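**Q** okay, predicted coordinates and the sequence, questions at the end:
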Amino acid sequence: MKVVTIIGARPQIIKAAAISREIANNYVDRIKEIIVHTGQHYDSNMSEVFFTELNIPRPDYNLNVGSGSHGVQTARMIEGIEEIVLKEQPDYVLLYGDTNSTLAGATAASKLNIPIVHIEAGLRSFNRRMPEEINRIVCDHLSTFLFSPTRTGYDNLVREGFSEENEKTFTPDNPGIFHCGDIMYDNSLHFAQMASSRSTILEDHNLVSDAFVLATIHRDHNTDHEESLTAIFKALMEIAKERKVVLPLHPRTKNKLQELADEDFCKKVIEHEGLLLIPPVSFLDMIALEKNAKMVITDSGGVQKEAYFFNKPCVILRPETEWIEILETGMAKLVSANYDKILETYNTFAADKKVKFPSIFGKGRAAEFICAKLFSN
């Protein structure tokens, strides 16, 4: 069996590690994986470092697409992916999540009648103004195999017309839907021990476990609007008066802060004693920060989950989330870019001594389940 895996954004590179690891351990003579990197994330700290640090197989192809508008970027990817799929003639094209790389891979593969495998299927924010929502819906409805990390995601697929009764052999007209657990939970379990022994991020920045807050900001609805971006940074600076806030600064956020905010405000952010701005960190360093933070404040879907994996309350800088389950546990709360809500939720979580994190993301064996289903079809 030959599988072409499409990756492009930093989280997809990490997610792909779990499937590549399962193939290497248990299917080395039965499944051949061809990895295509679209180049959607082109900064070395946002992409290249992960292949080295996590021992992920290096891409067989790199499209080097880089930045651009949604249309331009996606079109370039479709062109490059189509050429590779025609050359390789895979049995499946495997896609992750909801990025432009996902949409491009789904479009190219479906036009060439190559069955699509979508990992993280069924997730919905129910906000079609988000490009990611469009990408995930389109990919799901073009896919042959749909693997959902949560029961909620699986139920979303059923509500959209996917049948639970379909049986193999699965095809685009007879797709199979499965609740398999979260593939990032596989990776978090696998890499957590490695992070403990190899990451020096805490020592490098004199950070004490449970004495700092980890924050990440990158989504356009926060970064591209001065009012939102300013409100978030004002809240972080207020929190930083009593507890250090560590913010690995996404290139987009750094650029937009300089473009949108006035010079005096930027200076206050940069010079604030309790706000530690650092460059984007490696995956192992990120795990170390998540494991040792008191709390996480983020607009990232992946970081929301990882916070939950490591039993950390999460303040979500979005009006909605695909990960409804973590909201239902009470260990995460939506605050959007509202200054008052950010501080209120931070204070509530900081004072709560009875946090509970029930198991909702499986048992860390999603990659095993996925490969077994593909090989038995």
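**A** That came through fine. Numbering: from 1, shown residues only.

**Q** when you work out contacts or count neighbours from here on, use the C-alpha atoms and nothing else.
**A** Fine.

**Q** which one is the most centrally placed residue in the chain nearest to, not counting chain neighbours?
**A** Among the residues of the chain, Gly302 comes closest to the average C-alpha position under C-alpha atoms, centre = their mean, at 3.6 Å. Of all residues not flanking Gly302 in the chain, Pro11 sits nearest, at 7.3 Å (C-alpha to C-alpha, 6 or more residues apart in numbering).

**Q** tell me where the stretch 51-200 of the chain has strands.
**A** For the stretch 51-200 of the chain, strands defined by DSSP state E, counting those that start in this stretch occupy the ranges 61-62, 92-96, 116-119, 145-148, 176-179.

**Q** which neighbouring elements make contact with the third one?
**A** Translated: strand 116-119. strand 92-96, helix 100-111, strand 145-148 (3 or more C-alpha pairs under 8 Å, 6 or more residues apart in numbering; DSSP states H and E).

**Q** make it 7 Å
**A** Using 3 or more C-alpha pairs under 7 Å, 6 or more residues apart in numbering; DSSP states H and E as the contact test, the elements touching strand 116-119 are strand 92-96, strand 145-148.

**Q** next up, a second structure to put side by side with the first:
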Amino acid sequence: MKKLILVAGARPNFMKIAPLMHALKNHKSIKPILVHTGQHYDVKMSGQFFDELNIPTPDINLEVGSASHAVQTARIMEGFEKVCISEQPDFVLVVGDVNSTAACTLVASKMGIKTIHYEAGLRSNDRTMPEEINRLVTDAISDVFITTSVDADDNLLREGVAADKIHMLGNLMIDSLVEQLPKAQQTELVFKLLNHDREIRLGSDFKAGEYGALTFHRPGNVDDKDTLTLLVNLWGEISQRIPLVFPVHPRTYKNIQQFGLQHDIDKYPNLYFIEPLGYLQFIHLVSRSAFALTDSGGIQEETTFLNIPCLTVRPNTERPVTVWEGSNKLIKVHDIVAEVSSIIDGEGKHGTVPKYWDGHAAERIIHLIDEL
């Protein structure tokens, strides 16, 4: 029996891990051990979240909490080393690009444990992003590289990774989406507005296909007062043509309060700022939207699968396949109004679904691990 540790440190990691845990249930030759590093504390990472995705409670929680990148990485390494000594795994599988990804790969690699990186090879080519450093570090020392798209394969080959170590097997986020979408679209969408007593409801306050979904949290967009002020007013301008629903990231909301921008938001009755959503509600919201306006990563993949126009306000993306093949488009802040207007006028970008984004990535990945 092979012993496999699966590491998750942040909420998106669990959405990638969930299909693997389902595929490994009662597996005859692989014993999974789910480790939550506790890198991100999130009230939505409560029992509700695990119930929604049908994920078993983690076997081990390191509970490292938030801190500076250096301190957090050190705490994860210290805690994870004890886990590896105790469990003596045959493999450690890490996902994505958070601090837990790099930290646990470093520990396992130094202990001679074979490491598997899912979502290997993604590159933004922007080293000001902490995630890019984590990707580079992880891929420099991993043993097995599981990729989601051809561009990731090309990046790894260019960096000197042997072709026989690279396996393009699909997208686990899409596995979760395919499995959960029918249930998600049956969830009720009733939201309480932040700073208001009023509730809004999909179907009465706004209808499916007649609103935009908004997500913003990147430091480059929300940590600078002038930039965030400009964004708030652009969102407000757009909301006069089409309602915008924004499950607000805590970082963004904190800055809105700190910069005194709540008054600007209150001027726009169709700019709906709501609390962060659980996975099922969020997928329901996005899947019924006319478009997504974002600076996030995962939503670029989900909208590509759903073939919904996505406007990503970033200078680059580590998921270029969503631009080349999918419905995603990189834009600048000053392009927002014109691009949304094009979508409203029926000229939004649509695309195709990349290879192996079919809901069966987990099965292919478990088959690979079984053969290692």
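**A** Arrived safely. Because the structure is predicted, anything quoted here is derived from the model rather than measured.

**Q** any idea what the TM-score comes out to?
**A** Here the TM-score for the pair of chains, by TM-score structural alignment, normalised by the length of structure 2, is 0.92; 360 aligned residues with a C-alpha RMSD of 1.7 Å.

**Q** hmm, back to that, which one of the helices and strands packed on strand 116-119 of structure 1 lies nearest to Lys312 of structure 1?
**A** strand 145-148 (23.1 Å; C-alpha to C-alpha).

**Q** contacting residues around the closest one?
**A** Residues outside strand 145-148 of structure 1 that contact it (C-alpha atoms under 7 Å, 6 or more residues apart in numbering) are 116-122, 140, 154, 175-181.

**Q** buried subset of these as a ChimeraX selection?
**A** In ChimeraX syntax, the buried subset of the contacts of strand 145-148 of structure 1 is picked out as below (16 or more other C-alpha atoms under 10 Å):
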select :116,117,118,119,120,121,122,140,154,175,176,177,178,179,180,181
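
**Q** would you tell me what the next helix or strand after the helix or strand in which the residue nearest to Gly302 of structure 1 is found is?
**A** Secondary structure assignment for Pro11 of structure 1, by DSSP states H and E: helix 10-26. Going down the chain from helix 10-26 of structure 1, the next helix or strand is strand 32-37, by DSSP H and E.

**Q** start and end residues in structure 2 for that next one, please.
**A** Using TM-score structural alignment, the residues of structure 2 aligned to strand 32-37 of structure 1 are 31-36.

**Q** mean shift between the matching stretch and structure 1?
**A** Superposing on structure 1 and averaging over aligned pairs (mean C-alpha distance after the TM-score superposition for structure 1), stretch 31-36 of structure 2 comes out at 1.0 Å.

**Q** just how off-centre is that stretch within its chain?
**A** 20 Å (C-alpha atoms, centre = their mean, to the nearest Å).

**Q** can you check stretch 97-115 of structure 1 too?
**A** Offset of stretch 97-115 of structure 1 from its chain centre (C-alpha atoms, centre = their mean): 18 Å.

**Q** buried stuff in it?
**A** 97-110, 114-115.

**Q** pull the number of nearby residues for the closest residue to Pro19 of structure 2 other than its chain neighbours.
**A** Leaving aside its sequence neighbours, Pro19 of structure 2 sits nearest to Ala362 (C-alpha to C-alpha, 6+ apart; 5.8 Å). For Ala362 of structure 2, the neighbour count with other C-alpha atoms under 10 Å is 25.

**Q** equivalent analysis for Arg124 of structure 1, please.
**A** Residues within reach of Arg124 of structure 1, counting by other C-alpha under 10 Å, total 21.

**Q** and the closest residue to it other than its chain neighbours, helix, strand or coil?
**A** Spatial nearest neighbour of Arg124 of structure 1, excluding adjacent residues (C-alpha to C-alpha, 6+ apart): Glu322 at 5.0 Å. Recorded secondary structure, Glu322 of structure 1: coil (DSSP: H, G, I helix; E, B strand; the rest coil).

**Q** this completes my enquiry, with thanks.
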